[in-house]
Every structure is written in structure tokens, then in C-alpha cells.
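>>> With the input below, show me the fold.
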Amino acid sequence: GMESWEEAEAALDLVSAPLAVDGGQEHEKGSWDEEPEEEFVPPRSSDDGDRNYDEPVLIVELSEAARQLGADDIDLSSLRDQLQQALYGSFISRSAELFGSGYCRHSTRERCNDERDALEEAKPDAVFTVIPYPFEAEGISIHALWAAVREPSGWEAVDEFKVLIADVSRDVRWKSEMCVELEALAAKEQEASFEQSMTEDDAMPFGDDAEEAVSERSPSVIDLLLDMLLRDLARPAATTLADHVHEVAERRDFLRRMWLMTFGRLPPASGLALKHMPRPDIQPVRSNGPSRMLVPLPRA
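Below is the predicted model of the structure:
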């Protein structure tokens, strides 16, 4: 709920604390990796129900951010503050840039500490930090955008897609709009399925023949969507590349079959001009691919 996010913002100094503290004194620059960062533990209000269990956060590889800035000797706690200041100034566009940079991944309040531990274990020389989402930014309710991603849709298949959308390396407005479009597509497909059951002879086959029909035509919008989403899914720290490829293939197959069982067909991509649906020429964000430009920091 609203209260818990506002309280989390009020407690931000908790996570903005210097990374390495010794007897109340900051370590000198260059020795930031001697002490682990404090765990991020946002406050929870007493009436905080399950609906708030997964507030979004960013896990940022601070040491890589410093490297991309060409400033390996930079004080990482001050870099973190600058990064957060830049982010909160225009959160949606800046977080999109950060996801594209290769040193930021999506996580949630519930699991971020475990994920950061795993990342630091996999890369012992790196320093990772957790940055919570602001409650609102640029007059937009970030909380409402995230709620649109996490609210149940009424279709189990769609909700499984929404779990995937929530996790990819994309900004929260993109995720919210993607979910709205997906639910609109589901409603349209349910209506088409109902109309199909009313008429015998329809050109578009459903059920058993649907998969064959799709492969004969243009690719399904569901296949294009899965291609895009799974490409933007960051690999978990403890998962090998081979295992990740295998898990992605299994998840793809599972989501495809769920959609097919729910709606009776995989809708062809032609004729669906959805704003966020992938086009053949689209350049994907690769969260663990080649690094791109760092988010510009505010001038001092």
C-alpha cells in the first residue's frame, strides 16, 4: 500500500549509508570493498499484506558503474548517492538507460538481499547495491505502474506472462503498458474463442490445429513476445549459461502451451499493431550483453 512505500522512502538514509564504515569513520577511498554494504531492510507497516511483498528495487553493480565512468578510485558511497539522485530526477527514462547499461538488474524487496549475496559471491571483486524505486517520479505514480504489472488479470496464463514481464530488464512504465496490452489481447482472444464455438466454419483454426496453422503462417505474436522478453531476462548469478539457456527454453514452452490451452490458439502477429509488441527491426536491451553508456550524473 501507499503508506509502506512512503515509509520506505523516509527510511532511505538506511540504504544511503556509506558502504564501508569503521567505528563511525568512513574508510579512505579505494578501500570500499573491505566491508559489505548493510542489508536493505525497508520498513513494513503492520497492515502490510501480501500485495506489497514484492515492491521493486534495482540491484546496481556500483564497481562496474565506476569503471564505465573511468573512475576506478571514485568513492562508491558517493557514486551511489549521485546515481540515486540522477535516477530519482527522471526515474523512468534513467532506469531504462541503467537497464541498458549492463550493470543493473530488476529485483524485489523480498529477494534482493539473497540475490545481491549471490552476485557478490559470483563476482568477489564487484560491489553491488540495492536502490529502491521512488513512490512517484515526474508526477507519475510509480506505485500505480507497478501495481498494474502485479495485479492478477483473471487468467492464469496471462498472470504467468506478467511474472516474466515483471522480471525483465525494462523500465516500469514499459512493463505496465506491456501488461495492459497483453490483457487486452487476452480479452480479444477470449472473445474470438467464444465466437469460434458459436460458428462451425471459421478460417482460423483453434485447439489441436492451431499450432500447425501458426507455423504455416507468420509467427505468432506470442512467439515474438516471448523472444523479446526472454532475451531481456537477466541470468541469475548462480546459474550457468548452459542451465540458463535450458531454463529459458522450458519456460518459453510452458508459457506458450499455457496460452494455447487457455485461448485455443496462438494469435498471428499480422494485423496486431500493438505499441510495445516487438517488430522485426527492434534492437533488444541486453541486460547481460555488451555494456552501453552510463546514466549521465547530475552536475555538481
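>>> switch to C-alpha atoms for all contacts and neighbour counts from now on
Noted.
>>> Relative to residue 157, how far out is residue 194?
Separation of residue 194 from residue 157 (CA to CA, to the nearest Å) stands at 17 Å.
>>> same deal with residue 108?
For residue 108, the distance to residue 157 (CA to CA) stands at 22 Å.
>>> Could you do residue 145 as well?
21 Å.
>>> neighbour-wise, which of residue 194 and residue 157 wins?
residue 157 (20 against 12; other CA atoms under 10 Å).
>>> mind checking which helix or strand the more buried one is in?
Per DSSP states H and E, residue 157 falls inside helix 156-167.
>>> Please generate a structure for the following sequence too, so the two can be compared:
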Amino acid sequence: MTSEPLETETPTNELFRPNRQTAKRVEFVVKSIFTLFALISVATTIGIVLTLIFEAVEFFKEVPIWRFLTDLEWTPLFANPKFGILTLISATFLTSSIAISVALPMGLLSAICLSEYASPRIRSFLKPAIEILAGVPSVVFGYFALLLVTPFLQKIIPGLQGFNALSGGLVLGVSIIPLVASLSEDAIYSVPRSLREGAYALGGTKREVIIGVVLPAALSGIVASFILAISRAVGETMIVAIAAGQNPRLTLNPLVPIETMTAYIVQVSLGDTPAGSLAYKTIFAVGMTLFLLTLILNVFSFWFVRRFREKYD
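Have a look, this model is predicted:
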């Protein structure tokens, strides 16, 4: 009796090997694309920094850095130019301080309300409503401050000029409320439920649980939102350029026109200043100063959040 040859079965590994190889190729392609995007972001950042550095160095070849830091006037477009950056820094500090005094308490209280007091239905409505503010163009906020907020404040505050730091700072604070509220609410909402239940089991009231347990547990995220909001306030352009004016003066009076660093960059960038002139080079020195200020804020935020997490881990 002749036996028919048995068909050899293909091993299971052989059946799935082509699929695994294809998956590896796809994974390699995806990783390469993501790496390319990351390198483009890094290269863009490096290019911006190098541009600021090279142009700022050209500026400081003509203007000593001590004069840049110690002069008390900023008139680079005048016949007798002065290059005191403290004038622009004080104006930026003034508008940012007003904005922060509005945005931080209102944003944090909004976050607490959304996370701890609002029902899921109300939360699903209020949070998108607050975040809508983040989508409003800053130029709209600027004209809102100039045409509505300033006339209203002039009825209350005698002597308030048409361009002033107060209305610009107030509206700037409103514009960054969504940043504080959204990020802080996410940090508060992510606090484990077990911490709240343990505090309630010990007899704590809702207010005591929020202040004594929830906020400290979410402090790293809250501080990060604060620093990001401050950085946004420092770097805002159109609101302060439209509402606060373009009058550089060393003052902390919010009732008069001032000029921030970003507003000055806008003024020179309009095209009236010849490219390559000393006045044109000032925008890179101002931009470098602004970059260093925001960098310091972000480094402090990273250090604080990391140290806080290490302390409570």
C-alpha cells in the first residue's frame, strides 16, 4: 500500500512574519516622521534664539550694555537717542501686574467652582464658555479696552487719559483667565477622590477639604498655570499696543499712556524705520530682553513644579 506524501504545514511564525516586518517598517516610518517634526521645532527655536543673539550683539556694539540697562529714557527714534530699557520694562511690569491681579484670583476661583461645586451638566457648559475667551483675537480685546472699557473707567476715575495702562491691563487679565481657569481646573480635577474622602472622614468641611487637601495636592499644576499666564501677559502685543498707547515713560501710574516692550516692537516693525539702522536694531535688543524674561519665568516654573513633586512623592 503506497502512502501519499503528507502536506507539510507552514509554521505559525512563518504566517505572521511578513505582518511583523510590515509593522516594524510602519513603526520606523512613524518614528522618523515624529522625530523630524521634533527636530523642526527645536531647529526653529534655535534659529530664533540665534537671530536675536546675533542682531542684539550688533546693537550692543554701538550702544554699551550698561547704558542700555541704566538710562532712564527710551527715545531711540529721536534726534538725541536714549536707550533706557527700564522704561519699557516698567511699562510691561505695570500692565502685567494689573492683568495678573485680575486673572489669577478669578481664574483660580473659576477652576475651584468648576471642579468642586458645579454639577457635571453645568461643568460641561461653563468650561467651554470660559474657554471661548481664548479664541477671541487679541486685537478685538484691544479695541474693546479702548472703545468700551476706557470710556467707562473715565466716568469713574477723573483724569484717566484715553490711552492708559489700567484699561489695557484689566482687559489683558480677562483675556488670560481661560488659561488659568482651564489648566488649574484640570489639575484640581485630577486630585484622587480618595484624598477628598479621607479628609471628609476626618470631619473636614468642604471648604476645609478644598483649602487644606485639594489645593495643596494640585499646587504644582496651579503654579504652572500661573507662570504660563504671566508669560502670556508679558508677551502680549495688540491689547497693550492699542489700549495703553505708545508713549514711553518711566512710571508706575496706571492712569497715563505708556509703552511696553511688545508695543515698541510693533511700532518699529510698521516699516517707517530703515532696516539696518540703529533704531531698527533696537527691536532685537528689546526682543532678547523679552525672551530672557519669559525664559526665567518658565525655568522657575519648571524648577518649582519639579521640586514640589519630589517633595510630595
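>>> Now the TM-score, please.
Remark: TM-score between the superposed chains equals 0.27 [TM-score structural alignment, normalised by the length of the first structure]; 133 aligned residues with a CA RMSD of 6.2 Å.
>>> which strands and helices sit next to the helix holding residue 157 of the first structure?
Counting by 3 or more CA pairs under 8 Å, 6 or more residues apart in numbering; DSSP states H and E, the packing neighbours recorded for helix 156-167 of the first structure are helix 142-150, helix 172-198, helix 241-263.
>>> May I see the buried residues of it?
Residues of helix 156-167 of the first structure classed as buried by neighbour count (16 or more other CA atoms under 10 Å): 157, 158, 159, 160, 161, 162, 164, 165, 166, 167.
>>> Residues touching it, excluding its own?
Here helix 156-167 of the first structure makes contact (CA atoms under 8 Å, 6 or more residues apart in numbering) with 106-107, 149-150, 152-153, 175, 178-179, 182-183, 186, 229, 233, 255, 258-259, 262.
>>> Show me which of the residues you listed are buried.
So, by 16+ other CA under 10 Å, the buried ones in these are 106-107, 149-150, 153, 175, 178-179, 182-183, 186, 229, 233, 255, 258-259, 262.
>>> Any figure for the gap between residue 285 of the second structure and residue 278 of the second structure?
Look at residue 285 of the second structure and residue 278 of the second structure: by CA to CA, they are 11 Å apart.
>>> for residue 293 of the second structure, same thing?
From residue 293 of the second structure across to residue 278 of the second structure, the span is 23 Å (CA to CA).
>>> Look at the two and report which has more neighbours.
Using other CA under 10 Å, the more surrounded residue of residue 293 of the second structure and residue 278 is residue 278, with 18 against 15.
>>> Verify the stated contact: that one with residue 59.
Yes. Counting by CA atoms under 8 Å, residue 278 of the second structure touches residue 59, with 6.8 Å between them.
>>> what's the burial count for the closest residue to residue 56 of the first structure other than its chain neighbours?
Among residues not flanking residue 56 of the first structure along the chain, residue 108 sits closest, at 4.4 Å (CA to CA, 6 or more residues apart in numbering). Neighbourhood size, residue 108 of the first structure [other CA under 10 Å]: 20.
>>> and what of residue 227 of the first structure?
Residue 227 of the first structure has 15 neighbouring residues, counting by other CA under 10 Å.
>>> Surely it is in a strand?
No. Counting by DSSP: H, G, I helix; E, B strand; the rest coil, residue 227 of the first structure is not part of a strand but helix.
>>> quick one: the nearest residue to residue 137 of the first structure once chain neighbours are set aside from residue 57 of the first structure, how far?
Among residues not flanking residue 137 of the first structure along the chain, residue 91 sits closest, at 6.1 Å (CA to CA, 6+ apart). Residue 91 of the first structure sits at a distance of 12 Å from residue 57 of the first structure (criterion: CA to CA).
>>> Compare the two (neighbour count), which wins?
residue 91 (22 against 19).
>>> State the distance from residue 111 of the second structure to residue 59 of the second structure.
Distance from residue 111 of the second structure to residue 59 of the second structure, by CA to CA: 45 Å.
>>> More neighbours: which of those two?
Ranked by neighbour count (other CA under 10 Å), residue 111 of the second structure and residue 59 place residue 111 first, with 26 against 22.
>>> Next up, the contacts around the more buried one.
Counting by CA under 8 Å, 6+ apart, residue 111 of the second structure has contacts 180, 181, 182, 184, 185, 188.
>>> Just those residues: which are in helices?
Counted as lying in helices by DSSP state H, out of the contacts of residue 111 of the second structure, are 180, 181, 182, 184, 185, 188.
>>> what are the ranges of the strands in the first structure?
Ranges of strands in the first structure, per DSSP state E, are 21-22, 25-26, 56-61, 104-108, 128-132, 136-137, 140-141.
>>> what do you get for the second structure?
Read by DSSP E, the second structure holds no strands at all.
>>> Could you point out the longest helix of it?
Under DSSP H, the second structure gives helix 12-62 as its longest helix.
>>> what helices or strands is that one leaning on?
helix 278-312.
>>> For the helix it packs on, which residues meet the burial criterion?
Quick answer for helix 278-312 of the second structure (16+ other CA under 10 Å): 278-291, 294, 297-298, 301-302, 305.
>>> any idea of the angle the helix holding residue 157 of the first structure forms with strand 104-108?
130 degrees (axes from the mean of the first three to the mean of the last three CA atoms, to 10 degrees).
>>> Give me the angle between helix 156-167 of the first structure and strand 56-61.
Interaxial angle, helix 156-167 of the first structure versus strand 56-61 (the same axes, to 10 degrees): 40 degrees.
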